[in-house]
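>>> Curious how this folds, go ahead:
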Amino acid sequence: MNVRRYQAKNMQDAMRQVREQQGPDAVILSSRRVDGVLEVVAAMEVPTEPSAPARPSMSRSMRTAAADSDLAAMRRELRDLRALLAQQQALSERDQWAVRHPLAAGIIERLVECGFDESLARSLIGGLQEDQTSEEAWSRLRTRLAASVASVQPGVLERGGVLALVGPTGAGKTTTLSRLALHRIRRLGPDSVTLVTFDRQRIGAHKQLQAFGQMAGVPVILLENERDLLNLANRTAGDHLILVDTEGRSARDAAERKLFAQIRHLVEIETWLVIPATHQAGVLRQVLKAFQSCEPSALVLTKIDEAERLGEILSVLLEQHLGLVFQSDGQRIEEDFHKADTAHLTRLALGEPSPRLQPRAQVESAPVRIENPWFAPRDESAPARSESYSRPSTPKTPTAWTAPAQGVMTRDSLVLESVVPFRKSVHAAY
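The predicted model follows:
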């Protein structure tokens, strides 16, 4: 029996070496990964030559010695055969399947290296034909994977209403809220949006949102409870957009507290769950399960540029029903925030270059100089607005936010200062 050991990058390469060295009848005994290298042990049965007949003149002692030698050889062969049978029984079904389907096995191995769950990888290669080239098979897999990730359209940003962002601590809710507000301001102006925060836990948590409100010229309101939000929503126009920032919570706290449960039947509130791509798959599953009590309708994926293996994130996204609405891949307020692009996300997860990144780099090399990026004209053909803004003596607040008779909300205590102090020109990249 001829037993040999091979080292290869993947199972497909190992099978090629086995066929070249030992022929198509060789049997895989075991396979394992050692320091990132696939190690395969294969065996080939070698026919033994028949022993020559004993000479008539051979003495009795010589014939006995020859018989003992043949018996010992037979015992060794039986022992090797028993070991071979034991190894074949221990050989997993996965390795046996990989021997029969080397192309599919190679693709699965590549997906697992990218962070995808192995069971998901096996389901994605359904219908793969072994006569395809690896490039064709990989291209079809990429297309299928991109189509499998659900995405939704941000309708609430167009029609107005109440949109609340929820998620774990450090997920990027406040930054995402500013980006969504800028999206609305670009189209309908600063009077069309209001920023609201409930985050009173972190020291200075509202300062970041307040700074954005000062630059954009929109009010920032710090509320005490959900009833204040209900009063605010009832006193604003139906097409006005109220963006709500909530405090970050752990998975356990989010599961115990049902956010907005007391007022959902009184006002329509849409909730988006903000999740960071830096979470491990297990932690992300816990977050998705815990925040189900907030009844989210969509997901916002942040910190894509900081993730090590996006395959884990896509594996989790494919397991649940919520669609992706926005994604961010950097710290820049506008340039690094995009509507959901599953094809772009899939290429990043597979470790492939994305065509979207190159044009952005070209634009950054030649920035466009504008006077005020927060108040760009709604119509591209219309002339740019004047930069002569004057600091108002009181915070700019719509008349709909006057204090109610009950005294639940007061402009002095809840509406933070929101002005436009910038008069100098600003560089912005588009």
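
>>> hey, let's count contacts and neighbours off CA atoms from now on
Fine.

>>> Which strand or helix spans the residue positioned nearest the centre of the chain?
Of all residues in the chain, the one closest to the mean position by C-alpha atoms, centre = their mean is Ile313, 3.2 Å from it. Using DSSP states H and E, Ile313 maps to helix 310-317.

>>> need the next SSE after that helix, C-terminal direction.
For helix 310-317, the following helix or strand on the C-terminal side (DSSP H and E) is strand 323-328.

>>> another one to check against the first:
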Amino acid sequence: MRLKNYLAASMTEAMNQVKEELGPDAIIISAETVDGQFKVVAALEEREDIDFNAADELKITPSRFRFDDSHLRDCLDYHGVIDTVAERILAYCRNLSLERGISDEHRLLSACFAEMFAFGSLLDLNCPVKMFMGVPGSGKSTIIAKVATQARFNKIRCCIISTDNVRAGANHQLEAFAKILETDFFFCKGGRSLFDAVRSARQNYQLVLIDTPGVNPFIAAEIERLRSLAEVVKCEMVMTVDAGKNSFEAVEIAEIFNQFGIKYLLPTRLDLTRRIGSLISIAGCCRIGFCAASVSSGIAQGLASVNHKSLAKLILS
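Below you'll find the predicted structure:
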């Protein structure tokens, strides 16, 4: 803003001087009489002339840390992670990169998974009763045998309870494994007998593993039969799922099973798949944690541990 003083014999003359020199946009700051003359203080805003024909010039200040998520986006797309979960992951990684100045993809993705997902252990005895459920052929019986084997190696007293009255072969198989491991095996036909068996088992065993019949989640009668078992005992629910399953179908199935309060997701046949988008999608949509993974059909090889770092490595590999 530019200020100027004007002196004249009359107010009219002073105002004419202002108008002639500063133009109609002049601002009158003050007007007073000094020694018989009129004094006017006026001002004019200085405006920068804009050339609308000139090319636009943008000054870009580069960020100190800039994370290019294009490769990570491609990895999530390759694995088949559904869009809503993938965008959450990418947004978290971008924010974390800016906050902490990290550009390494594995570190960012590991931190993201540590924040988004829960991780636990099937040998955690805070809740000693574990119930396994899933669709037919998802590997529940084999998983239970592997968990029982790990319990034996860790000197944890364990027993197996089967409620599978559909496949007699699965019961014979579990009973045979139990004998090899010198672990007790019980069979229950319904909810009442399961309640009694679990109450008795908790007095003698540190870990109780419950097998349930394979269930088609799209058949209401089968879900209700599973409900009659799931609601009679206090336990941690573990859902087994084929790691190579279509992401959208896997999420739909998991949402149905999650009405029972699934705590952990246990992927099977991880050695036979190269894409784990279904697992990330289930965990992201249904807020189900990870406890372990089966990477071999061999009982003796046990289960592989799953954590935020191993998941990130699988996505980026």
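
>>> Phe248 of the second structure versus the equivalent of the residue nearest to the centre of the first structure over in the second structure, what's the distance?
By TM-score structural alignment, Ile313 of the first structure lines up with Leu279 in the second structure. Per C-alpha to C-alpha, to the nearest Å, Leu279 of the second structure is found 11 Å from Phe248 of the second structure.

>>> The equivalent of Ile256 of the second structure over in the first structure: what's it in contact with?
Aligned by TM-score structural alignment, Ile256 of the second structure pairs with Ala290 of the first structure. Ala290 of the first structure sits next to Ala251, Arg252, Ala254, Ala255 when contact means C-alpha atoms under 8 Å, 6 or more residues apart in numbering.

>>> counterpart of the first one in the second structure?
Put plainly, it is Ala251 of the first structure. Under the alignment (TM-score structural alignment), Ala251 of the first structure pairs with Pro217 in the second structure.

>>> so who does its match touch?
For Pro217 of the second structure, the contact set (C-alpha under 8 Å, 6+ apart) comprises Val135, Ile223, Ile253, Ile256, Phe257.

>>> picking that back up, would you mind measuring from the residue nearest to the centre of the first structure to Leu284 of the first structure?
Per C-alpha to C-alpha, Ile313 of the first structure is found 8 Å from Leu284 of the first structure.

>>> Sketch out the strands for the second structure, chain order is fine.
Ranges of strands in the second structure, per DSSP state E, are 2-8, 27-34, 37-44, 129-133, 158-162, 184-187, 207-211, 236-242, 262-268, 289-290.

>>> looking at the first structure, where would I find the counterpart of the shortest one?
Across the first structure, the stretch matching strand 289-290 of the second structure (TM-score structural alignment) is residues 323-324.

>>> Ok, the fifth one next?
The counterpart of strand 158-162 of the second structure in the first structure, counting by TM-score structural alignment, spans residues 193-197.

>>> can you give me how far the matching stretch is from the chain middle?
For stretch 193-197 of the first structure, the separation from the chain centroid amounts to 28 Å (computed by C-alpha atoms, centre = their mean, to the nearest Å).

>>> post-alignment, that stretch versus the second structure, mean distance?
Once fitted to the second structure, stretch 193-197 of the first structure is off its aligned match by 1.4 Å on average (mean C-alpha distance after the TM-score superposition for the first structure).

>>> quick one: contacts of that stretch?
Residues outside stretch 193-197 of the first structure that contact it (C-alpha under 8 Å, 6+ apart): 181, 184-185, 206, 209, 213, 218-223, 240-246.

>>> Mind doing that once more with 7 Å?
With contacts defined as C-alpha atoms under 7 Å, 6 or more residues apart in numbering, stretch 193-197 of the first structure is touched by 181, 206, 218-223, 240-246.

>>> and those, which two are the farthest apart?
Largest separation among those by C-alpha to C-alpha: His206 and His240, giving 21.5 Å.

>>> now the angle between helix 277-286 and the longest helix along the second structure, please.
Using DSSP state H, we find that the single longest helix of the second structure is helix 83-100. For helix 83-100 of the second structure against helix 277-286, the angle by axes from the mean of the first three to the mean of the last three C-alpha atoms, to 10 degrees is 80 degrees.

>>> sorry, back to before: please compute how far the match of strand 289-290 of the second structure lies from its chain's middle.
11 Å.

>>> now Val40 of the second structure: how far from Met11 of the second structure?
Separation of Val40 of the second structure from Met11 of the second structure (C-alpha to C-alpha) stands at 8 Å.

>>> higher neighbour count, these two?
Using other C-alpha atoms under 10 Å, the more surrounded residue of Val40 of the second structure and Met11 is Val40, with 21 against 17.

>>> mind checking what that one lines up with in the first structure?
Aligning on TM-score structural alignment leaves Val40 of the second structure without a counterpart in the first structure.

>>> any idea how far Leu22 of the second structure is from Val40 of the second structure?
For Val40 of the second structure, the distance to Leu22 of the second structure - C-alpha to C-alpha - is 13 Å.

>>> ok, now Met11 of the second structure?
To Leu22 of the second structure, Met11 of the second structure is 16 Å away according to C-alpha to C-alpha.

>>> Just to check, Ala14 of the second structure is in contact with Glu20?
No. Using C-alpha atoms under 7 Å, Ala14 of the second structure is not in contact with Glu20, being 10.0 Å away.

>>> out of the two, which sits in the more crowded spot?
When neighbours are counted by other C-alpha under 10 Å, Ala14 of the second structure and Glu20 differ, and Ala14 comes out ahead with 20 against 10.

>>> can you tell me which residues contact the more buried one?
Neighbour list for Ala14 of the second structure: Tyr6, Leu7, Ala8, Phe38, Val40 [criterion: C-alpha under 7 Å, 6+ apart].

>>> do that again at 8 Å, thanks
The contact partners of Ala14 of the second structure, taken as C-alpha under 8 Å, 6+ apart, are Tyr6, Leu7, Ala8, Phe38, Lys39, Val40.

>>> Quick one: map Gln301 of the second structure onto the first structure.
Counting by TM-score structural alignment, Gln301 of the second structure corresponds to Glu335 in the first structure.

>>> what's the answer for Asp184 of the second structure, then?
By TM-score structural alignment, Asp184 of the second structure lines up with Pro219.

>>> before we move on, the earlier item: for the longest helix of the second structure, buried residues please.
Val85, Ala86, Ile89, Leu90, Tyr92, Cys93, Arg94, Leu96, Ser97 (16 or more other C-alpha atoms under 10 Å).

>>> what's the burial count for the nearest residue to Ala121 of the first structure once chain neighbours are set aside?
Distance criterion C-alpha to C-alpha, 6 or more residues apart in numbering; nearest residue to Ala121 of the first structure, sequence neighbours excluded, is Ile108 at 5.6 Å. Number of residues near Ile108 of the first structure (other C-alpha under 10 Å) recorded here: 23.
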